[in-house]
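1. sharing a sequence plus its predicted fold:
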Amino acid sequence: MTTFVDRVELHVAAGNGGHGCASVHREKFKPLGGPDGGNGGRGGDVTLVVDQAVTTLLDYHHSPHRKATNGQPGAGDNRSGKDGQDLVLPVPDGTVVLDKEGNVLADLVGHGTTFVAGQGGRGGLGNAALSSARRKAPGFALLGEPGEAGDVVLELKTVADVALVGYPSAGKSSLISVLSAAKPKIADYPFTTLVPNLGVVTAGSTVYTIADVPGLIPGASQGRGLGLEFLRHVERCSVLVHVLDTATLESDRDPVSDLDIIEEELRQYGGLEDRPRIVVLNKVDIPDGQDLADMIRPELEERGYQVFEVSAVARLGLKELSFALAGIIGEARAAKPQEEATRIVIRPKAVDDAGFTVTYDEAEDVYRVRGEKPERWVRQTDFSNDEAVGYLADRLNRLGVEDRLMKAGARAGDGVAIGSEENAVVFDWEPSMMAGAEMLGRRGEDHRLEAPRPAAQRRRDRDAERDDAQREYDEFDPF
């Protein structure tokens, strides 16, 4: 038995980036051929793609955990690691992507529409890419970034032009079965239809889709019955069709009261006030049904409804209804603005935007640095390598983190945390970091790779070193 699933919580994990490689080229008679460590590969993305062949989220209900592959690490001889393979997840047309708090992240409508649910991590740079005129032989490489991981909620909202609403057993499934080629389950007991049914109708030159929404009863908008579960499927429709049962056997019900109750549920659900309404009086092939239709039709027309008397069993009034719906849908389509070509929106940063912030966290008693670059650089740093840590210090100082900490009031020994509260690197700040970074600005160089200095320059350097040593001795006072 096929199961219909229109809401799932999906756990996605993008691939991690591969680590860069720290390697030195070696060959016979050339022991120090320079750095040749390759870059790590990019981690794979997790991407949602609309596929018209997919109609349910059932696969993700049974397998909610999805992970892309990791990038491969770099290697010597300038060999870059292989990129991780992207994971493409097909979803039905009309899928809405939300975070766990209910905020809409994407509304996927139209075949081929994509959304990256998890961004793969960047690959780390190898020491060949980190080398420069000042840093000729780096003894370190950058780590690969971890891929994005988290939970998203997928909700399916049926993409239909017409939504049939009404009480259970009002004849919605029978009506959609004769208007289209859809074959829903039909029986003479309430809640026969447990999932929305979708059919395609052709009326003249107009082709449109029609869907029935099951389970609407009093209290549906608050979760009673099946209404709240499926009311989302009417949000995209262009016209609402109230299917009223004129031959109901329940003594406490009548078509006008059914209409009022369903309208109240739609009003409480919200967002559907602007949709045109049509009323269909169904089952007029039954004598009592025709008599009741004749009684209530004037009242409904006084309310402004366009009323059609039909019989799904006897196939009465279906052509008029089909063409009337085609006319309303044609007007709705013409009123929609033409789709514009895809535009690239460029949002330049403010002139004074440094790309990071420094705030004082009283609860943790630390100065917290937040920003894309500082946090990314921290993730890419191998803290077991002193040279890599020094490289991180150089980058942070060039970015202006040192100056911003001073302006924020940081003093020697204060705690500084880079990153969020859950995943931050904390260290004791020393104001001399800038000076240290400047003095160690040539870290990573191998003096054996440097050209020999002229004799005059070597003498000047020796004299300067001797003068510095004499000055330190003269200034030293043991008492």
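-> Received the coordinates, thanks.
2. use CA for all of it now, contacts and neighbours both
-> Will do.
3. got the contact list for the helix or strand containing Arg66?
-> In this assignment (DSSP states H and E), Arg66 forms part of strand 65-67. Strand 65-67 is contacted from outside by Leu10, His11, Val12, Ala13, Ala14, Gly15, Val46, Leu87, using Cα atoms under 8 Å, 6 or more residues apart in numbering.
4. cool, and stretch 294-310?
-> 255-256, 277-285, 293, 316-318, 320-321.
5. work out the gap between that stretch and the centre of the chain.
-> Here stretch 294-310 is found 46 Å from its chain centre; the criterion is Cα atoms, centre = their mean, to the nearest Å.
6. how many other residues sit next to Leu316?
-> By the other Cα atoms under 10 Å criterion, the neighbourhood of Leu316 contains 16 residues.
7. that one: what's it in contact with?
-> If you count contacts by Cα under 8 Å, 6+ apart, Leu316 has them with Asp285, Glu309, Val310.
8. pretty sure the first one is touching Arg315, no?
-> By that I understand Asp285. No - counting by Cα atoms under 8 Å, no contact exists between Asp285 and Arg315, whose distance comes to 9.1 Å.
9. where's the residue positioned nearest the centre of the chain relative to Gly18, distance?
-> With distances taken as Cα atoms, centre = their mean, Ala117 lies nearest the centre of the chain, 4.1 Å away. In this view, Ala117 and Gly18 are 20 Å apart by Cα to Cα, to the nearest Å.
10. what do you get for Gly219?
-> Counting by Cα to Cα, the separation of Gly219 from Gly18 is 54 Å.
11. so those two - more neighbours on which side?
-> Remark: of Gly219 and Gly18, Gly18 carries more neighbours, 31 against 17, as counted by other Cα under 10 Å.
12. the longest helix in this protein is where?
-> Ranked by residue count, the top helix of the chain under DSSP state H comes out as helix 455-475.
13. list the contacts for the residue lying closest to Arg7 once chain neighbours are set aside?
-> Distances taken as Cα to Cα, 6 or more residues apart in numbering place Glu155 nearest to Arg7, at 4.5 Å, with adjacent residues excluded. By Cα under 8 Å, 6+ apart, the contact set of Glu155 is Asp6, Arg7, Val8, Thr95, Val96, Val97, Leu98.
14. next, format the residues you listed as CSV and append neighbour count and distance to Val165.
-> CSV is the format used below for the contacts of Glu155 (neighbours: other Cα atoms under 10 Å; distance: Cα to Cα, whole Å):
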residue, neighbour count, distance to Val165
Asp6, 23, 18
Arg7, 19, 21
Val8, 18, 24
Thr95, 27, 21
Val96, 19, 22
Val97, 23, 25
Leu98, 18, 26
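15. tabulate the residues you listed (CSV), appending distance to Ala408.
-> Converted to CSV, these look like this (distance: Cα to Cα, whole Å):
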residue, distance to Ala408
Asp6, 50
Arg7, 47
Val8, 45
Thr95, 46
Val96, 42
Val97, 39
Leu98, 37
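16. ok, second structure coming up, stack it against the first:
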Amino acid sequence: MTTFVDRVELHVAAGNGGHGCASVHREKFKPLGGPDGGNGGRGGDVTLVVDQSVTTLLEYHHSPHRKATNGQPGAGDNRSGKDGQDLVLTVPDGTVVLDKKGNVLADLVGQGTTFVAGQGGRGGLGNAALASARRKAPGFALLGEPGEARDIVLELKTVADVALVGYPSAGKSSLISVLSAAKPKIADYPFTTLVPNLGVVTAGSTVYTIADVPGLIPGASQGRGLGLEFLRHVERCSVLVHVLDTATLESERDPVTDLDVIEEELKQYGGLEDRPRIVVLNKIDIPDGQDLADMIRPDLEERGYQVFEVSAVARTGLKELSFALAGIVAEARAAKPKEEATRIVIRPKAVDDAGFTVTYDEHEEVYRVRGEKPERWVRQTDFNNDEAVGYLADRLNRLGVEDELMKAGARAGDGVAIGSEDNAVVFDWEPTMMAGAEMLGRRGEDHRLEAPRPAAQRRRDRQAERDDAQREYDEFDPF
């Protein structure tokens, strides 16, 4: 049964924002007390948080679909909807977040580090928040925005100072078991280590972590054996330790050739050229092992390697190795630049940035409007309500969208699409000659979306509406 997973594909969906409410305050003797529709609640975010007590991504391997809760809709009497609850997903220290194309979105290192993987949708405004001096009683509210949904990939890269690399059965697991309190599986057959093992070592005043990486074989960087699955776990280390078996039972192998093979695989994997190397000649407690170590040590030292002869079984040479590793780790930590305090970077927009673009799509034969504000306003609009559509037209006109359409050559009746190709609202454009609340009729209506009426007829209709409203008010007048 799988107990360790270091790479998963996760499907996250943030909560949708709640819809705003269109409501009019009514009470005895006050049938038209003004708009009192509340705002919708914000949708919950999906957030990744580093928890050092978590060591695997196994939980997300079994249940990769995660969704935060939606915001609640607003209600009358100025009652706002409840915000959706954020979904917090704990991940191991050293988790890298990537998109489907392999681009790094975040590198989560350190307890409590967070990353918002899915942004919750905004709640829609109720008609109380939309009321203005010219639009005293809006007959519509804004819809809540959908939450962000996307697929991400989580990769775990072990956070360790020292990485033990070498052929299967070279003695890496035995070495980490005697250098630290770790208790990895140890046996006399290859590939006993199926997951990276971590141990904590104390050498003088230096405390460092050491990782036992599953055995590498030729072709590991191309996917052979277990190497490709776990080579990422050596990327964060400060020093690489080649553990060479001086008592191998395979006649076609020797320690120097093993070293060359592993170095070639590390080179093919890439990104590890600057890490210092140490060579450990293991199993010198065996007579043939000691003899072979004496033979190859001069050659290795001539190559520039620092060589240590050890025996994990007899526990010889471990103290010298431990303190040597501590010294390299301490130097690497001292060489790292100190983390600066968090700075807030302000990037003001250019003075000529309109916040949107208008381009002509020859394939679809439409003028395409792209921009954060226009696309968000479209998502918030209830297209079943004429007044809401008229309000959208007012907002786009004030933003300057119509002016840009005219400059781009758009004419009445041309198709206009707001949004991306796969999720756009398309309509036939009719230039707005006037905008604002003066174009409104009854609540929920907008005369710009109806057949034109003569000016005299519009005046008579408005007078009739005012007379109806006055009669309705007089009927409820207690005096």
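-> Yep, that arrived. Fair warning: this is a prediction, and the values are worked out from it, not measured in the lab.
17. returning to that earlier point: average offset between whichever strand or helix holds the residue nearest to the centre of structure 1 and structure 2?
-> Secondary-structure element containing Ala117 of structure 1, defined by DSSP H and E: strand 114-118. Following the fit onto structure 2, the mean deviation recorded for strand 114-118 of structure 1 is 0.3 Å by mean Cα distance after the TM-score superposition for structure 1.
18. just checking, what packs against that strand?
-> Applying 3 or more Cα pairs under 8 Å, 6 or more residues apart in numbering; DSSP states H and E, one finds that strand 114-118 of structure 1 contacts strand 7-13, strand 46-50, strand 104-108, strand 149-156.
19. now, of those strands, which is deepest in the fold?
-> Most buried of those by mean neighbour count (mean count of other Cα atoms under 10 Å) is strand 46-50; its value is a mean of 22.
20. and that one, what does it pack onto?
-> strand 87-91, strand 114-118.
21. what residues in structure 2 pair up with that strand?
-> Counting by sequence alignment, strand 46-50 of structure 1 lines up with residues 46-50 of structure 2.
22. show me where the stretch 301-450 of structure 1 has helices.
-> Along the stretch 301-450 of structure 1, the stretches classed as helices by DSSP state H, counting those that start in this stretch are 318-335, 372-379, 386-399, 401-408, 433-439.
23. adding mean neighbour count, write the ones you listed out as TSV.
-> Formatted as TSV, the helices of the stretch 301-450 of structure 1 follow (neighbours: other Cα atoms under 10 Å):
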stretch	mean neighbour count
helix 318-335	16
helix 372-379	17
helix 386-399	18
helix 401-408	16
helix 433-439	15
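24. let's have those in CSV, adding distance to Thr202 of structure 1.
-> Shown next, in CSV, are these (distance: least, Cα to Cα, whole Å):
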stretch, distance to Thr202 of structure 1
helix 318-335, 8
helix 372-379, 53
helix 386-399, 63
helix 401-408, 65
helix 433-439, 74
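25. what's the closest of these to Arg459 of structure 1?
-> helix 433-439 (21.3 Å; Cα to Cα).
26. mean shift of that closest one relative to structure 2?
-> Taken over the aligned residues, the distance from helix 433-439 of structure 1 to structure 2 averages 6.6 Å (mean Cα distance after the TM-score superposition for structure 1).
27. which strands or helices does that helix pack on?
-> Counting by 3+ Cα pairs under 8 Å, 6+ apart, helix 433-439 of structure 1 packs on helix 386-399.
28. in structure 2, what residues pair with the helix it packs on?
-> The aligned range for helix 386-399 of structure 1 is 386-399, by sequence alignment.
29. how far apart are that stretch and its match in structure 1?
-> Mean for stretch 386-399 of structure 2 is 0.4 Å (mean Cα distance after the TM-score superposition for structure 1).
30. show residues contacting that stretch.
-> Against stretch 386-399 of structure 2 from outside (Cα under 8 Å, 6+ apart): 138-142, 354, 374, 377-378, 381-383, 402-403, 432, 435-436, 440, 443-446, 448-449.
31. any idea how far it is from the middle of the chain?
-> 34 Å.
32. check stretch 6-25 of structure 1 too.
-> Per Cα atoms, centre = their mean, the centroid offset for stretch 6-25 of structure 1 relative to its chain is 16 Å.
33. same deal with stretch 246-265 of structure 1?
-> For stretch 246-265 of structure 1, the distance to the chain centre is 42 Å (Cα atoms, centre = their mean).
34. which residues touch it?
-> Outside of stretch 246-265 of structure 1, the residues within contact range by Cα under 8 Å, 6+ apart are 165-167, 216-221, 242, 244-245, 281-284, 286, 288-290, 292-293, 296, 300.
35. buried stuff in it?
-> By 16 or more other Cα atoms under 10 Å, the buried positions in stretch 246-265 of structure 1 come out as Thr246, Ala247, Thr248, Asp254, Pro255, Asp258, Leu259, Ile261, Ile262, Glu263, Glu264, Glu265.
36. before we move on, what about stretch 354-365 of structure 2?
-> Phe356, Val358, Tyr360.
37. how much space separates the second one from Glu421 of structure 2?
-> Remark: distance between Val358 of structure 2 and Glu421 of structure 2 (Cα to Cα) = 14 Å.
38. repeat for the last one
-> In this structure, Tyr360 of structure 2 and Glu421 of structure 2 are 12 Å apart, going by Cα to Cα.
39. returning to that earlier point: the longest helix of structure 1 aligns to what range in structure 2?
-> Going by sequence alignment: helix 455-475 of structure 1 matches residues 455-475.
40. now the matching stretch on structure 1. Mean distance?
-> Averaged out, stretch 455-475 of structure 2 is 23.7 Å away (mean Cα distance after the TM-score superposition for structure 1).
41. give me the contacts around that stretch.
-> With Cα under 8 Å, 6+ apart, stretch 455-475 of structure 2 has contacts from Pro31, Gly441.
42. and it, how far out from the chain's middle?
-> 55 Å.
43. among the contacts of strand 65-67 of structure 1, which two are most distant?
-> Applying Cα to Cα across these, the maximum distance is between Leu10 and Gly15, 16.0 Å.
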